[in-house]
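Peer 1: Provided below for reference: sequence and predicted model.
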Amino acid sequence: MSLQSTQPEAGHTQQRDWFHRAVVYQVYPRSFADSNGDGIGDLPGIIGRLDYLKHLGVDVVWLSPVYRSPQDDNGYDISDYCDIDPIFGTLEDLDTLITGLHARGMKLVMDLVVNHTSDEHPWFTESRSSKDNPKRDWYWWRPARPGFEPGTPGAEPTNWESHFSGPAWAYDQTTGEYYLHLFSKKQPDLNWENPDVRSAVYAMMNWWLDRGVDGFRMDVINFISKDPALPDAPTPDGRPYGRGGDSYICGPRIHEFLQEMHREVFANRDQAPLTVGEMPGVTIDEAALFTDPARAELDMVFQFEHVTLDRDGSKWRPKKLRLTDLKTSLGRWQAGLAERGWNSLYWSNHDQPRIVSRFGDDGPYRETSAKMLAGILHLHRGTPYIYQGEELGMTNMPFATIAEHRDIEALNHYREATLELGLDPVEVLASMASMNRDNGRTPVQWNAGPNAGFTTGTPWMSVNHNALEINAEEQIARDDSVFNFYRRLIGLRHELPVIAHGDFTKLLPENECVYAFIRRHGDQELLVLGNFTPHPQPVDIGDPSWAQAQRIIGNYPHSRGLDLAPWELTALLRTRA
């Protein structure tokens, strides 16, 4: 059977739903490739690897923040939205990257962080200078809680907790008031109720699009609308602070703000930019509204339901994943966005541990399970995202001490747990091992040479010790590698309408070992089966005729029909009569 391409011809304007056929690759610049030997990845390093990304076959590169920043949160604390931090390069380097991607038929999506800025941004420098400064209400300022001395414990205006531990309010002695920071103290929240803030943000976004950027991934964008009353939050488990999420997750004006953003930034451009909203806590019903094309808000959202299933409340209390929970979660999102809206598909990113260590087997079945996980994800309905190194089956890092960590969230948790709560440091470190964000931030393993080819200097974070056996150079040359399996998956999405556009039907919902679903489009049907265990699994979907269908991809050399070998992935295609 020939596989007919559905990609638009060169020179033709792409359809608005071009991203249904696209695959996005996330670059975390600090850890991707270092060009100058300072141990930190940079823009010239990325430029030097563009042919690698082209060979992989991806359509879009999502670039984590490279703006000027004090680097308190690895670039998610921005001090100048219209400049590049010197550790990453220059604006000219960014222009060269854009040109290089476009010349290879790829697009560039920039990370957009506008819920908050750095406390070193000129806007905040002005805002904190006096209570009557014109930019005072560009941020959230409040006096101490009535009856409390400013700057003393419990005097914070509300009981909200920062996502990086401790209160979400910082006392500023200059004016004797507190400013809101849902993340680090060096990341004060912008006040989107102020129209001047919104206008300044839109002007900056238009500046980047005019420069050639093709869209934005918007960090915690559903936090920008807050209940202006900023009410106290419940405090479960006796903790002194509450998350306050009901007051800022998908707040009362969030749809109004995003529709305004679309009108002011994205509408009426010749090439419609790609818009992706990272949205912790978003519901399916909200996501359907955000991504409904008729509402002109966003193309897709990142939700986090499926990456919280292997934790017992806190991320620092991991538990074993139940496959039925994963199937239920992903199936709900497939169904919920089937009629309107669109799904983003991901296992990993800069905030998540390595997927083969998390849901797969990073021991003897590392490559087999990495391929299975890739196939299950990429053959769903939605736009798949690959996080750097995922296409190589990179694993979690065996950190031996807290000194090896770099992530502010992990460091704050360790300090709070050991110093403030008095927990055993060994036990705290062990509880952090599987889920901390540094697992996904170790340098990309390019070859078996010193520092895995990432840098000629001392890397900002240690390279995983398994780079001798897991690296790009070895995998590119080997046809049965994880890398080349990803290439085949990406090619199938480009070629087969049933993958890009087909519907989704979940099978075997109660099976704790096998993930199974069918995609249909026109007269094409695609059956996808994945074994999430190290043991052979018999499969009965009630239709034995599938055993005679064309096997279009699998992670074993030969098919065993519908029965699955350990960690096997098989996808079968047939044409309905």
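Peer 2: Here it is on my side, so go on. Note that the structure is predicted; figures quoted are calculated from it, not measured. Residues are numbered from 1 along each chain as shown.
Peer 1: please count neighbours and contacts with C-alpha atoms only from this point.
Peer 2: Fine.
Peer 1: next, count neighbours for Arg211.
Peer 2: Neighbourhood size, Arg211 [other CA atoms under 10 Å]: 12.
Peer 1: and it, how far from Leu411?
Peer 2: 37 Å (CA to CA, to the nearest Å).
Peer 1: just Val113 next, same as before
Peer 2: Distance from Val113 to Leu411, by CA to CA: 22 Å.
Peer 1: repeat that for Arg104.
Peer 2: From Arg104 to Leu411 the distance is 40 Å (CA to CA).
Peer 1: now Leu429
Peer 2: Relative to Leu411, Leu429 is positioned 10 Å away (criterion: CA to CA).
Peer 1: when the two are compared, which one has more neighbours?
Peer 2: Leu429 (21 against 16).
Peer 1: next structured bit after the helix or strand containing the more buried one?
Peer 2: Taking DSSP states H and E as the criterion, Leu429 maps to helix 425-432. For helix 425-432, the following helix or strand on the C-terminal side (DSSP H and E) is helix 472-476.
Peer 1: centre of the chain to the next helix or strand after that next one, how far?
Peer 2: Downstream of helix 472-476, the next assigned helix or strand under DSSP H and E is helix 482-495. A distance of 20 Å separates the centroid of the chain from that of helix 482-495, by CA atoms, centre = their mean, to the nearest Å.
Peer 1: put this next to the first one:
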Amino acid sequence: MDSNGDGIGDLRGILSKLDYLEWLGVDLLWLCPVFPSPNVDNGYDVSNYCDIGPEFGTLADFDLLLAELHRRGMRLMIDLVINHTSDRHPWFIESRSTRSSPRRNWYIWRDGRDGAPPNNWESIFLGPAWTRDDATGQYYLHLFSAHQPDLNWDNPEVRAALCSVACWWLARGVDGFRLDAITHLKKQPGLPDLPDPDGTGCVPSYEAHMNIPGVLDFVHEFARESFRRHDAIALGEANGVSSAQALEWVGTGRGPLDMILQFEHWTMWSSHPHDPLHVPTLRRILGKWQQALQGKGWNALYIENTELPRVISRWGDVGTPRNQSATALATMYFLMQGTPLIYQGQELGMANTTFHDLSVFNDVFSRNRIEQMRAAGQMDDEILAELALTSRDNARTPMPWSDAPQGGFTTGEPWLPLNPEYPAVNVASQQQDPGSVLAYYRKLIRLRRQEAPLIDGRYVEICKRNRRIYAYVREAADGSAIAVICNLSPHPASYRHREWILCHPDLLLSNLSVAPHDDTHSLRLRPFEARVYRVRRRTASD
């Protein structure tokens, strides 16, 4: 929400919407970076860790927001970007000033090879992961944009400085951190070339800097010297961590973090963006994460974030039954064991936006992809078709608060065009509609709080072979249990009761009306239908 008409959401804008968050049932607010930044990567290129970007407000505004959240019994988690800084950060400016700079070793500098970069690593944002600095004649490493030089975590001075940053915010009263790109802090020793069988000269380099042995030592130290000294939340973005490795990161009394954002269910879409949801694969991935941490750690549950296009455009149906697919997908993930995260607008069932021209794209990865595809000879309409499906800008359009001009988000020109659906898909209209996606999310939050099995109950997968239904039971130690049964396909699907008994009076939540006796012996689920029942195990007497 923009409070001053400059077209950019800000802290006072968020402050003005806390009544909405409280009404919805949110008890933790996670802010993407609000530090000073050139905004090459939407704030993930930080130029000052201990201040607020002027477009977002002031430290006084931040303190006011924090105090008001705490007054309401809510918490605030901020995004902390510690793998890299902006190239305009004073640390990097000093580092690049001369080879003898005291902060030279705060970043990763190397000589080139015959006019080429030090190795053949490709940046995550495409292109070489190295940029030559003319002033000193050396190259610096950047796993992301060239404007985001990587910090050298092997240097204890860097680690100490970043711990000080975290402690500064904790002393200010923040309740925790989402730690960006946490698995990339350690690079493969020696920064070797990677195999290049196709002779491209620049190859994807994840294997050289993602979850490399030694990275957990860095995270343990960071935890010990900062947030573990406080009652603080620590959520790590953990690309490359498998469910088998999860306990090392978040195991109770063992791991340095409280939760991690795993990437496995994300990659099942990004590898095949045109394919419909393959329910058995999703069930296998999410199920193994539930089993791996059951009673030993805690999951972070999500289906949308700032990196991903909208979920109903990926796995749902944006046609007539939009509410059905949005609420079915919500039910599926929200009632697993862990902390469910809702990305802004997800609770409205927002779909991907509409792009008419390549000049509209703001996301740095999308802009790099445009250059790459043009260089390969692809036409603009081909490029637009791909990015309309994959661009991160799909999820970053401003929040639609009403059907007023610019969705009530701003009185000025928004920094990114609103999704053109905002006159129909907005907060004000859905708050008045008991059948809306927003109303359903509110019910999910309330149900999760009211039912103990949905917090501590173990995850028991049911209906394991069905290719359309994702179903599981959350069973508490006292035997009380709740079944979550979701048809995640655009086709009808059937579920027959076997091990668990359910009946209509025990229906706790559904996204479509259910007639009495419609569930006596089996369920015939309509497309994208979801139901939640209180259940009990079948016994011999049954």
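Peer 2: Happy to help now that I have it. Fair warning: this is a prediction, and the values are worked out from it, not measured in the lab.
Peer 1: excluding covalently adjacent residues, which one is nearest to the alignment partner in the first structure of Pro453 of the second structure?
Peer 2: Under the alignment (TM-score structural alignment), Pro453 of the second structure pairs with Val498 in the first structure. Spatial nearest neighbour of Val498 of the first structure, chain neighbours left out: His521 (4.8 Å); criterion: CA to CA, 6 or more residues apart in numbering.
Peer 1: that neighbour: neighbour count?
Peer 2: Residues near His521 of the first structure, counting by other CA under 10 Å, number 17.
Peer 1: isn't it up against Phe504?
Peer 2: No: in this structure His521 of the first structure lies outside contact range of Phe504 using CA atoms under 8 Å: 9.6 Å.
Peer 1: quick check: the aligned partner of Asp325 of the first structure in the second structure vs Leu507 of the second structure, distance?
Peer 2: Under the alignment (TM-score structural alignment), Asp325 of the first structure pairs with Thr281 in the second structure. Thr281 of the second structure is 28 Å from Leu507 of the second structure, where distance means CA to CA.
Peer 1: who has more neighbours out of those two?
Peer 2: Leu507 (17 against 13).
Peer 1: quick one, what contacts the more buried one?
Peer 2: Neighbouring residues of Leu507 of the second structure by CA atoms under 8 Å, 6 or more residues apart in numbering: Arg531, Val532, Tyr533, Arg534.
Peer 1: mind running it again at 7 Å?
Peer 2: Neighbouring residues of Leu507 of the second structure by CA atoms under 7 Å, 6 or more residues apart in numbering: Val532, Tyr533, Arg534.
Peer 1: now swap in Phe35 of the second structure and tell me
Peer 2: Under the criterion of CA under 7 Å, 6+ apart, the neighbours of Phe35 of the second structure are Gly43, Val46, Asn48, Tyr49, Asp51, Ile52, Gly53.
Peer 1: which of the residues you listed sit farthest apart?
Peer 2: The largest separation in the contacts of Phe35 of the second structure, counting by CA to CA, is between Gly43 and Asp51 at 12.6 Å.
Peer 1: who has more neighbours, the two?
Peer 2: Legend: neighbour count by other CA under 10 Å for Gly43 of the second structure and Asp51, higher for Gly43 (19 against 15).
Peer 1: confirm that the more buried one sits in a strand.
Peer 2: No: Gly43 of the second structure: not assigned to a strand; according to DSSP: H, G, I helix; E, B strand; the rest coil it is coil.
Peer 1: gap between whatever residue of the first structure lines up with it and Lys186 of the first structure?
Peer 2: Here Gly43 of the second structure is matched to Gly75 in the first structure, going by TM-score structural alignment. Remark: distance between Gly75 of the first structure and Lys186 of the first structure (CA to CA) = 11 Å.
Peer 1: what does Glu256 of the first structure give?
Peer 2: Between Glu256 of the first structure and Lys186 of the first structure the distance is 28 Å, computed by CA to CA.
Peer 1: those two - which one has more neighbours?
Peer 2: Neighbour count, other CA under 10 Å: between Glu256 of the first structure and Lys186, Lys186 has more, with 20 against 12.
Peer 1: that one pairs with which position in the second structure?
Peer 2: Under TM-score structural alignment, Lys186 of the first structure pairs with His147 in the second structure.
Peer 1: in this structure that match contacts His89, no?
Peer 2: No: applying CA atoms under 7 Å, one finds His147 of the second structure not in contact with His89, separated by 10.1 Å.
Peer 1: wait, doesn't Trp62 of the first structure sit right on Ile98?
Peer 2: No: between Trp62 of the first structure and Ile98 there is no contact under CA under 7 Å: 11.6 Å.
Peer 1: and for Asn191 of the first structure, the neighbour number?
Peer 2: Asn191 of the first structure has 24 neighbouring residues, counting by other CA under 10 Å.
Peer 1: which residue packs closest to the most centrally placed residue in the second structure, ignoring adjacent ones?
Peer 2: Geometric centre of the second structure, nearest residue: Asn305, 3.5 Å, by CA atoms, centre = their mean. Once flanking residues are discounted, Asn305 of the second structure sits nearest to Tyr343: 5.4 Å by CA to CA, 6+ apart.
Peer 1: repeat for Val282 of the first structure
Peer 2: Gln303 is the one closest to Val282 of the first structure (CA to CA, 6+ apart), at 6.3 Å.
Peer 1: so what does the one you found match up with in the second structure?
Peer 2: Gln303 of the first structure maps onto Gln262 in the second structure, by TM-score structural alignment.
Peer 1: so who does that match touch?
Peer 2: Contacts for Gln262 of the second structure (CA under 7 Å, 6+ apart) come out as Ala238, Asn239, Val241.
Peer 1: tell me which element the alignment partner in the second structure of Ile553 of the first structure is part of?
Peer 2: Aligned by TM-score structural alignment, Ile553 of the first structure pairs with Leu509 of the second structure. Here Leu509 of the second structure, judged by DSSP H and E, is contained in strand 507-510.
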